[in-house]
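Colleague: Pasting a predicted model and its sequence here:
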Amino acid sequence: MSLAHISNVRAPAAGQQYRIALMQPYFLPYLGYFQLIAAVDCFVIYDNVQFIKNGWIERNRYLLEQEPKWFRVPLTKGSHTQQIMEKRIAETFDPGDILNKLSFAYRRAPYVARMLAWLEALLVEPAQNIAELNERILRACCCLIGLQTPIIRSSELSISTDSKAQDRVLEVIQACAGTHYLNPFNGGHLYRAEAFQQAGITLELLKATLPDYQQGRSEQPFVPGLSILDVLMYNDAQTVGAWAKRGEIVRA
């Protein structure tokens, strides 16, 4: 499928810089993930790569009595070669399990009622697979905090099924007519800037900027890097949207 036929995405004009980011669809990811989205012209959900168990795709962390705890979406068992978009949600999934945990953990947070109602509406709507659910939540979160970056799926692009790792990333960027590729700073070691230069693409890295905010009792130390839900439980959406635009871009 050509870029011109992908909804809400426009091909860049000749000579125009066009920055792309590519990430697996994480479940309620941390603020740095949204800083990546805010910093690019097009964000690609990497849904047609192999699912990795116990990563950020089906789980994330919330804060209970100042201790990070896991909450997750149960998935069906399957082949270890299954792609993310093939990984189905288990029939035993009960949104109430997640909502009850969060309701207790954040019972004193100023925005708990609003955020639980927002999340419940997203979780109770049926989803065929974890990629679909995570994309739904991701788009809703971007809307909530005011990010308007176009979002597409890598499975919608015409790229080779045989290419792997860096070569496949390059194909995705080229399919989107990207001139710049932005990757999280901590993952910079996975790529060679020279290979991107040879393809006419500039490799850049994003350093996440995570502000401290009060989490419950003020005397407790701040716990960074939790799910975006933690940020939204204690801060209004406009403030979180402003924080999402704070990431620092550096050349690889």
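Modeller: Cool, got the structure. Residues are numbered from 1 along each chain as shown.

Colleague: From here on, just use CA atoms for contacts and neighbour counts.
Modeller: Fine.

Colleague: From residue 122, how far off is the nearest residue to residue 144 once chain neighbours are set aside?
Modeller: Excluding its sequence neighbours, the residue lying closest to residue 144 (CA to CA, 6 or more residues apart in numbering) is residue 237, at 6.4 Å. The gap separating residue 237 from residue 122 is 17 Å, by CA to CA, to the nearest Å.

Colleague: Same check on residue 44?
Modeller: On the measure of CA to CA, residue 44 and residue 122 end up 21 Å apart.

Colleague: neighbour-wise, which of these two wins?
Modeller: Neighbours were counted for residue 44 and for residue 122 using other CA atoms under 10 Å; residue 44 has more, 23 against 17.

Colleague: Okay, helices next: where are they in this protein?
Modeller: Ranges of helices in the chain, per DSSP state H, are 31-38, 95-105, 112-124, 130-145, 165-175, 193-198, 228-234, 237-243.

Colleague: then this one, side by side with the first:
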Amino acid sequence: MKKIAILQSNYLPWKGVFDMINQVDEFVFLEDAQYTKNDWRNRNKILIQTKPTWITVPVYNYSLEQLIYRTEIVMKYNWQRKHFNTFQINYSRASHYKKYLPLLEDIFLDKSWTNLSELNIYTTKIIAKELGITTKFINSVDLGCDGIKDDKLIKICKKLGATHYLSGPSAKNYIDPIKFQTNNIELEYIEYNYPEYNQGKEGFITHGVTVLDLMFHCGDESPKYIFKS
């Protein structure tokens, strides 16, 4: 049995993405797919004064057909320093912030990012490592599988010899299970169900923020708030 998941890269993903990564043998970043505006590709939420608030990486939007791996970052806004400062201001008092300060410095201060896909893949990998995840990562660009929607997913599954495909629950609205069954690939859906944790003086507020929020507050205990035992 070999289980994989396929998903577009996200900016500083929420914990559900890492739950999915941890449940599969190989995780494929779907980067030769269309870039979608006002989505999770270039933004995510953090808590600012207890309110979930977007932080956004500025990118160039050249066309509707623009692919994720060809999406370039606008450099003139000094966004890296701004995002670092935003984390510093809003999380420096969190119990485990200092533990992950080197990670933030690595992402925002030690490197200069020009490509969104490269930024997202790098940050996802180093956060996964911090969480103890050992799943193998693959970039769809390196696989050369054409097609769209289900057909592309199935081609990737077959190229990698996958027998099981793990999908997000929202895909139930558009995925065709018959196609997977016809190709002898067992289709599974992840269930997002997580315990609450203390997010500061207000207690628990929301699950819908970057996984870094959990890590800053829970430190080495973070995996137990993500992974099923």
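Modeller: Structure received. The structure presented is a predicted model; accordingly, all values stated were derived computationally and were not measured.

Colleague: Overlay the chains and give the TM-score.
Modeller: Superposed pair, TM-score by TM-score structural alignment, normalised by the length of structure 2: 0.94. Supporting alignment: 227 aligned residues with a CA RMSD of 1.5 Å.

Colleague: Okay, the residue nearest to residue 144 of structure 1 and residue 248 of structure 1: tell me how far apart.
Modeller: 21 Å.

Colleague: and those two? which has more neighbours close in?
Modeller: More crowded of residue 237 of structure 1 and residue 248, by other CA under 10 Å: residue 237, with 19 against 14.

Colleague: ok, the more buried one touching residue 147?
Modeller: No: shown here, residue 237 of structure 1 and residue 147 do not form a contact pair, counting by CA atoms under 8 Å, at 10.8 Å.

Colleague: Map residue 230 of structure 1 onto structure 2.
Modeller: In structure 2, the residue paired with residue 230 of structure 1 according to TM-score structural alignment is residue 213.

Colleague: Its match: what's it in contact with?
Modeller: Residues in contact with residue 213 of structure 2, defined by CA atoms under 8 Å, 6 or more residues apart in numbering, are 46, 47, 199.

Colleague: Surely the last one touches residue 205?
Modeller: Yes: Residue 199 of structure 2 is in contact with residue 205 according to CA under 8 Å; the separation is 6.7 Å.

Colleague: Compare neighbour counts for those two and give me the winner.
Modeller: Comparing residue 199 of structure 2 with residue 205 by other CA under 10 Å, the one with more neighbours is residue 199, at 21 against 16.

Colleague: Any figure for the gap between the equivalent of the more buried one over in structure 1 and residue 73 of structure 1?
Modeller: Residue 199 of structure 2 maps onto residue 215 in structure 1, with residues paired by TM-score structural alignment. Distance from residue 215 of structure 1 to residue 73 of structure 1, counting by CA to CA: 24 Å.

Colleague: Same check on residue 191 of structure 1?
Modeller: Between residue 191 of structure 1 and residue 73 of structure 1 the distance, using CA to CA, works out to 31 Å.

Colleague: which of those two has more neighbours?
Modeller: Between residue 191 of structure 1 and residue 73, counted using other CA under 10 Å, residue 73 has the larger neighbour count: 20 against 16.

Colleague: What about residue 188 of structure 1, how many residues nearby?
Modeller: Neighbour number of residue 188 of structure 1 under other CA under 10 Å is 16.

Colleague: That one contacts residue 205, doesn't it?
Modeller: Yes: counting by CA under 8 Å, residue 188 of structure 1 does reach residue 205; the two are 6.7 Å apart.

Colleague: tell me the contacts of residue 140 of structure 1?
Modeller: Residue 140 of structure 1 neighbours (CA under 8 Å, 6+ apart): none.

Colleague: What's the match for it in structure 2?
Modeller: Using TM-score structural alignment, residue 140 of structure 1 pairs with residue 126 in structure 2.

Colleague: ok, so what distance separates that match from residue 226 of structure 2?
Modeller: For residue 126 of structure 2 relative to residue 226 of structure 2 (CA to CA), the value is 16 Å.

Colleague: what's the most buried one of the helices of structure 1?
Modeller: Stretch with highest mean neighbour count among the helices of structure 1: helix 31-38 (a mean of 25; mean count of other CA atoms under 10 Å).

Colleague: Could you check how far that helix is from the centre of its chain?
Modeller: 7 Å (CA atoms, centre = their mean, to the nearest Å).

Colleague: do the same with stretch 155-174 of structure 2
Modeller: 17 Å.

Colleague: Identify the residue nearest residue 3 of structure 2 in space, chain neighbours excluded?
Modeller: Residue nearest to residue 3 of structure 2 in three dimensions, not counting chain neighbours: residue 164, with 4.5 Å by CA to CA, 6+ apart.

Colleague: Let me see the contact set for that neighbour.
Modeller: So residue 164 of structure 2 contacts 1, 2, 3, 4, 185, 186, 187, 188 (CA under 8 Å, 6+ apart).

Colleague: which one in structure 1 is aligned with it?
Modeller: Applying TM-score structural alignment, one finds that residue 164 of structure 2 aligns to residue 180 in structure 1.

Colleague: if I look at its match, how far off is residue 207 of structure 1?
Modeller: Taking CA to CA, one finds residue 180 of structure 1 at 16 Å from residue 207 of structure 1.
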